[in-house]
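# Dropping the sequence and predicted coords here.
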Amino acid sequence: MSMFGAVDLSSFAPKQGSTPAEPAAGAAHNGRPGGLVVDVDAQNLREIAEGSARVPVVVVMHSSRAQASVDLVDLLERLVVEYAGSFQLARVDVDAAPEVAQALQVTAVPTVVALIAGQPVPMFQGSAPEEQLRALLDQLLEVAARNGVDGRLDLDAAAHMAEPTEPEETEVERQAREAIERGDWTAAEKVYEHAIAQSPADDDLKAARDQIRMLARMDGQDPVALLAAADAPGADLDTQLAGADAALAQGDVNACLGRALEAVRAHTGEERERARLRLLELFTIIGTTAPEVARARRQLATILY
């Protein structure tokens, strides 16, 4: 459902006599530093916001764990090219930059907000069909123009900007990818198990293995159905843990951890230990430094001790 218009857009107009900050050296006239698509973190968020004084910025909050996020980012990346510099697309990986999601008051992914003259404009949460998304973008550009934000990115300059170099795929990643492409989740997990045995302190390998385990559990499953089953009276441990997986697949980290913590609390003995180990896997997938994980660790300690 669109949230467009939930904020008073009239307050976003630049102040009388104000002048937008000058672009950085090498930036195109009437544009902002950077290309059509940029990745945002805590370090460059302010720069992106300042650039929205010239051209509106569409910010998509996404997570690779949620297929809806991946699909929406792909669609927006295609549309930003078609709109030929009328707006800039800013991608925020909420797993890598949770502080940006917090700053923009985003609690679920995917979520799309716009920046006009540095001010956030909520657009929508969840998926959106292409026709509806085009209509929202057209409305956004109209609103931006009424507020004096009607610049355009220089496509030639954007095209010639140096793209960040993608890290070369490792042999472990290649073998795991090929196994996943065959649909052989067990083989993919074994690739990482072998790599972990060689490098037991490598947390990235452990995170990749645990993510593969979760993807295997979710393969062919309907997250909505899993959540409904987990909420049904008398749901067993496996069903409750599947609900935690489903919540994470939908990008709701807090719901995922809450469900897994409840599974630990509600069981004893061997079942409690199974739930605890699954929760630790979820910690690794989400990221051990994430604030949600830190809170959940404290709650787990309270439950256990």
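Done, it's in.
# From here on, just use CA atoms for contacts and neighbour counts.
Noted.
# which residues in the stretch 51-200 of the chain form strands?
In the stretch 51-200 of the chain, the strands defined using DSSP state E, counting those that start in this stretch lie at 57-62, 88-93, 111-116, 119-125.
# Out of these, the one nearest R182 is which?
Closest approach to R182 among those (CA to CA): strand 57-62, 26.3 Å.
# next, the one to line up against it:
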Amino acid sequence: MIDVTIENFEAEVIHASMQTPVLVDFWAPWCGPCRTLGPILEKLETAYGGRFKLVKIDSDQEQQIASMFGVRSIPTCVLMVEGRPVDGFMGALPEGQVREFLDKHLPAGETIPEEEDLQEPEPETDLQTRLEQLQKAVQEKPDDEQARFDYVKLLLEMGLEDEAKVAFAPVIALAETSQRYGALKTWMDALDLVHHLGDANARLKELDAAIASNRRDFAARLERARILLAHNQWTAAMDELLEILMRDKGWEDGLARKAYVAILELIEPPRPPVAEGQIPPEDPTVASYRRRLSSVVLS
């Protein structure tokens, strides 16, 4: 597995795929489904014995490459053969489905079969276990804000939007006063917007044209940010919101700032436990975007 940037993209992806198929995994550190899929891909690279090469691209850090491939949500995987993309898939597929995808395109060869009795649970099993644990925690303590936030967030990460809405319904009235619940509502509202649009890509082109003709079309920028949010393009959405804030910090009673803060809440990963008196390390992406917000708001 190789981490690819714009500097080594040509060599590690384009040129390398002339000899061996290259599977490009677009991911981000904050993405829960990415953390599920990643170990599966790494395991399969070994199991397939050199029949394909795995590379990983951080879509936050390498937005130029992600844009080249039209990545709208992550995880997204693209298979490159002889310098061009031949197929791909989105989402954290289970190992069996990833194998089916690879077998359609890779040359025949020896492959280590999928293990039936693993000593450690598969990542997708871990995800399901985590979901069940959170569901139980919410049932036992309905007022536990952190547990409900984590539960609804995981449901949304897994694409289970209807289940997320059911779990969120008992506390939706608190979205105005709770930062966590407000962040979840912002995400779900963005998802509803995209569902109603039908063709989100066509709408993005319309919004791009509107913004190109009027850089202060804040309504278009906000809608564009919401569409990006719905497709898990968190940092791109925040970049768009910053464009509003740099021009008018108070627009619509700080609507852009509120959406920006909501995204920061959503992408904040769980912090590891530390010794008493120590400050846990902050995720570098979250820290960077917090600084950008502060520099704009306080300027």
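Nice, thanks for sending it over. For clarity, every value in this text was computed on a predicted model and none was experimentally measured.
# closest one to K206 of structure 1 among the strands of the stretch 51-200 of structure 1?
Each of these has some distance to K206 of structure 1 by CA to CA; the shortest is strand 88-93, at 20.0 Å.
# what about the aligned partner of T235 of structure 2 in structure 1, neighbour count?
Counting by TM-score structural alignment, T235 of structure 2 lines up with N254 in structure 1. N254 of structure 1 sits with 18 neighbouring residues when counted by other CA atoms under 10 Å.
# tell me which element N254 of structure 1 is part of?
Per DSSP states H and E: N254 of structure 1 is located in helix 253-266.
# distance from that helix to structure 2 after superposition?
The superposed helix 253-266 of structure 1 is, by mean CA distance after the TM-score superposition for structure 1, a mean 1.6 Å from where its aligned residues fall in structure 2.
# I'd like the next helix or strand past that helix.
Downstream of helix 253-266 of structure 1 (by DSSP H and E), the next one is helix 269-286.
# quick one, helices of structure 2?
9, 32-47, 63-68, 95-105, 123-140, 145-157, 161-168, 179-197, 200-213, 218-230, 234-247, 255-267, 284-297 (DSSP state H).
# who wins for proximity to E114 of structure 2 among those?
The closest of the helices of structure 2 to E114 of structure 2 is helix 95-105. By CA to CA, the value is 7.7 Å.
# now the closest one and strand 84-90, what's the angle there?
Helix 95-105 of structure 2 and strand 84-90 are oriented at 160 degrees to each other (axes from the mean of the first three to the mean of the last three CA atoms, to 10 degrees).
# Buried residues, helix 95-105 of structure 2. List them.
Neighbour-count burial for helix 95-105 of structure 2, counted by 16 or more other CA atoms under 10 Å, picks out 95, 98-99, 102.
# Kindly reformat the residues you listed as TSV and extend each row with distance to C34 of structure 2.
Below are the buried residues of helix 95-105 of structure 2 laid out as TSV (distance: CA to CA, whole Å):
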residue	distance to C34 of structure 2
E95	13
V98	14
R99	17
L102	18
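# Nearest to V171 of structure 2 among those?
E95 (35.6 Å).
# That closest one: what's it in contact with?
The contact partners of E95 of structure 2, by CA atoms under 8 Å, 6 or more residues apart in numbering, come to I40.
# Does the match of T235 of structure 2 touch E292 like I think?
Yes. Contact criterion CA atoms under 8 Å: N254 of structure 1 and E292 qualify, at 6.7 Å.
# Next one: A190 of structure 2 from R291 of structure 2, what distance?
Distance of A190 of structure 2 to R291 of structure 2, given as CA to CA, to the nearest Å: 25 Å.
# more crowded one of the two?
More crowded of A190 of structure 2 and R291, by other CA under 10 Å: A190, with 19 against 11.
# measure E82 of structure 1 to R276 of structure 1 for me?
Per CA to CA, E82 of structure 1 is found 48 Å from R276 of structure 1.
# Of these two, which one has the most company?
Neighbours were counted for E82 of structure 1 and for R276 using other CA under 10 Å; R276 has more, 20 against 10.
# Looks like the more buried one contacts A266 (just checking).
No. With contact defined as CA under 8 Å, R276 of structure 1 does not reach A266; the gap is 11.3 Å.
# Identify all contacting residues around stretch 290-305 of structure 1.
Contacts to stretch 290-305 of structure 1, defined as CA under 8 Å, 6+ apart, come from residues 95, 98, 253-254, 257-258, 261, 264-265, 283, 286-288.
# which of those lies closest to P167 of structure 1?
Within those, the smallest distance to P167 of structure 1 is 18.6 Å, found for D95 (CA to CA).
# report the angle between the axes of the helix holding N254 of structure 1 and helix 223-231?
Orientation note: helix 253-266 of structure 1 sits at an angle of 30 degrees relative to helix 223-231 (the same axes, to 10 degrees).
# if we can go back for a sec, for F26 of structure 2, find the nearest of the helices of structure 2.
The closest of these to F26 of structure 2 is helix 63-68. By CA to CA, the value is 7.4 Å.
# Thanks again, I'm all set now.
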